[in-house]
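S.K.: dropping the sequence and predicted coords here.
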Amino acid sequence: MADETLAAEMAQRVEELGYEMVELEQAGSRARPILRLSIDRPDSKPGEPAVSLDDCSRVSRALEPWLDQREGLSDRYVIEVSSPGVERPLTKPRDWDRFAGAEVSVKTRVPIEGRGKKVQGTLVGLRDGERVALQVDGDEVEIPLGEIERGNLVFRWERGQKR
């Protein structure tokens, strides 16, 4: 779990650069912290390339001077900036509306409607800001946002698609 203050400040700086922070993971040690930052474009769509290596480099270079001056962060930190990938995590409430129509996988804290803790289906969207609606095997399933441990887009290779 990342330091919430650091995460909020990084998210703001990433947004000022024209991207959105998907996730921040803190790893390593206090003496040599590793900051793994996943970024995306605010208008990205499932299955479309969104973030390039140049984008990741740009964000990394822009954050380094700020991180160099950050109180309480070892000067031996490592920052790794990457794309969220084709199976992008859904980390913010707005993601559940933004990617409506896409196939998603959801892991919950408790079993949902006799389906277990892992549910996969087509994302309908976020209802009343608190329940994620999915189409699963012809049924609509609603999952309280607070019960979701992790959610992500599902990518399927299509026949004939280059790998």
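M.R.: Happy to help now that I have it. Numbers count the residues shown, from 1 in each chain.
S.K.: from here on, just use CA atoms for contacts and neighbour counts.
M.R.: Will do.
S.K.: centre of the chain to stretch 93-109, how far?
M.R.: 11 Å (Cα atoms, centre = their mean, to the nearest Å).
S.K.: and here is the other one:
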Amino acid sequence: MSDLESIIAPVVVDLGLDLESVEIIGQAKHRRLVIAVDRDGGVGIDAITQATRAVSAVLDASDAMGETPYTLEVTSRGADRPLTAPRHWRRNHDRLVHVTMADGTKVTARIGDSDEDGVDLLRGGVPTRYAYGDIERAVIEIELNRKDV
């Protein structure tokens, strides 16, 4: 965990949120500090507003970002980010996912039950268990019209 993350994480956790990522984008006067948060049930605008105020206050009280101006952006995790933690799978239960396995095999399926070790992916309603260690990349497909797989 970076120094910046160690300053931000306790503030975010106190608000009942998970800190998903901290990124500094750009340089000099055009820097943006982008913080992605999430929680069970999703993150609404009120939670984003609270997190922005709380993180801004803790950063203002520290010298973590230095003297150079920056823009603070607190955002939700976003559906286009890869699933990388067990909580991501749990929060996306029953959604369609594109998975690339470590051996290169590609699977498109619905997310079924998941736990700390792996996930059931359903194709035609039939679950197949996959260990997270066997999954190289997984991304949710945004569905406008739900289809069975």
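M.R.: Okay, I see it. Keep in mind the model is a prediction, meaning the values are calculated, not measured.
S.K.: could you tell me the TM-score of the two chains?
M.R.: Here the superposed chains carry a TM-score of 0.70, computed using TM-score structural alignment, normalised by the length of structure 2; 145 aligned residues with a Cα RMSD of 3.2 Å.
S.K.: in structure 2, which residue is most central in space?
M.R.: Geometric centre of structure 2, nearest residue: residue 77, 4.0 Å, by Cα atoms, centre = their mean.
S.K.: list the contacts of the aligned partner of it in structure 1.
M.R.: The alignment partner of residue 77 of structure 2 in structure 1, by TM-score structural alignment, is residue 84. Under the criterion of Cα atoms under 8 Å, 6 or more residues apart in numbering, the neighbours of residue 84 of structure 1 are 22, 38-40.
S.K.: just the ones of these in strands?
M.R.: Using DSSP state E, the members of those that fall within strands are 22, 38-40.
S.K.: now, which of the residues you listed sits nearest residue 151 of structure 1?
M.R.: Of all those, residue 151 of structure 1 sits closest to residue 22, with 12.1 Å by Cα to Cα.
S.K.: that older thread, now the match of residue 77 of structure 2: how far from residue 62 of structure 1?
M.R.: Residue 84 of structure 1 sits 19 Å away from residue 62 of structure 1, going by Cα to Cα, to the nearest Å.
S.K.: packing partners of the longest helix belonging to structure 1?
M.R.: Counting by DSSP state H, the longest helix found in structure 1 is helix 53-69. When contacts are defined as 3 or more Cα pairs under 8 Å, 6 or more residues apart in numbering; DSSP states H and E, helix 53-69 of structure 1 packs onto helix 4-16, strand 78-82.
S.K.: just put the ones you listed in JSON lines and tack on mean neighbour count and distance to residue 55 of structure 1.
M.R.: Output for those, formatted as JSON lines (neighbours: other Cα atoms under 10 Å; distance: least, Cα to Cα, whole Å):
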{"stretch": "helix 4-16", "mean neighbour count": "15", "distance to residue 55 of structure 1": "11"}
{"stretch": "strand 78-82", "mean neighbour count": "18", "distance to residue 55 of structure 1": "9"}
